[in-house]
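pasting the structure only:
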């Protein structure tokens, strides 16, 4: 972990972000006290979900795209 001041990170933000991308964790300090931590995000594997994953688990009703009845719209509007 590297401790850097707010002024230092302002001067070279891109450089410090490149260090974070490389795996380094930075602690930002102001007045000698830590105020923030910048660390690399966890890399998630790029796994695509299979097409038709839930096939047969539910049926979309024929009236799915029809307007809602007035009583339901009124309830959403708090009437």
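Now that the structure is in, tell me what you want to look at. Given the structure is predicted, the values throughout are model-derived calculations rather than measurements. Residues are numbered from 1 along each chain as shown.

use CA for all of it now, contacts and neighbours both
Fine.

Go ahead and confirm residue 25 touches residue 4.
No. Using Cα atoms under 8 Å as the test, residue 25 is too far from residue 4 to be in contact (10.7 Å).

Please pull up the helix or strand immediately following the strand or helix carrying residue 17.
For residue 17, the host element (DSSP states H and E) is helix 13-21. Counting by DSSP H and E, the element after helix 13-21 in chain order, helix or strand, is strand 26-30.

Buried residues, that next one. List them.
By 16 or more other Cα atoms under 10 Å, the buried positions in strand 26-30 come out as 26-29.

The structure to be compared is supplied as follows:
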């Protein structure tokens, strides 16, 4: 790994990028203190994600669970007709 000052990196940016493209890692330093690292890009293909941890439920929950109207007591609770202590 090569360490380069920020001032030198500004004047030689194209050369440094070419070195990074070739696989080299370069540390950028402000004076003697390292502050950043130039590294080659890894595979940039998008990650295709699956259904997740609830995939086993797909197709098992009936449509009525989502589309049937709520019972009156639940609807009243959503509308704020109950207090938090359970009294009307």
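Ah, there it is. Small disclaimer: the values here were computed from a predicted structure and weren't measured.

quick one: TM-score?
The TM-score (TM-score structural alignment, normalised by the length of structure 1) is 0.53; 46 aligned residues with a Cα RMSD of 1.7 Å.

Please identify which pair of the buried residues of strand 26-30 of structure 1 lies farthest apart.
26 and 29 (9.6 Å; Cα to Cα).

hey, what's in contact with both of those two?
In terms of Cα atoms under 8 Å, 6 or more residues apart in numbering, residue 26 of structure 1 and residue 29 are both contacted by the residues 3-4.

who touches the nearest residue to residue 4 of structure 2 once chain neighbours are set aside in this structure?
Excluding its sequence neighbours, the residue lying closest to residue 4 of structure 2 (Cα to Cα, 6 or more residues apart in numbering) is residue 28, at 5.1 Å. Counting by Cα under 8 Å, 6+ apart, residue 28 of structure 2 touches 3-6, 9, 34-38.

repeat that with 6 Å
3-6, 34-37 (Cα atoms under 6 Å, 6 or more residues apart in numbering).

Please list only the buried members of the residues you listed.
With burial judged by 16+ other Cα under 10 Å, the buried subset of the contacts of residue 28 of structure 2 is 3-6.
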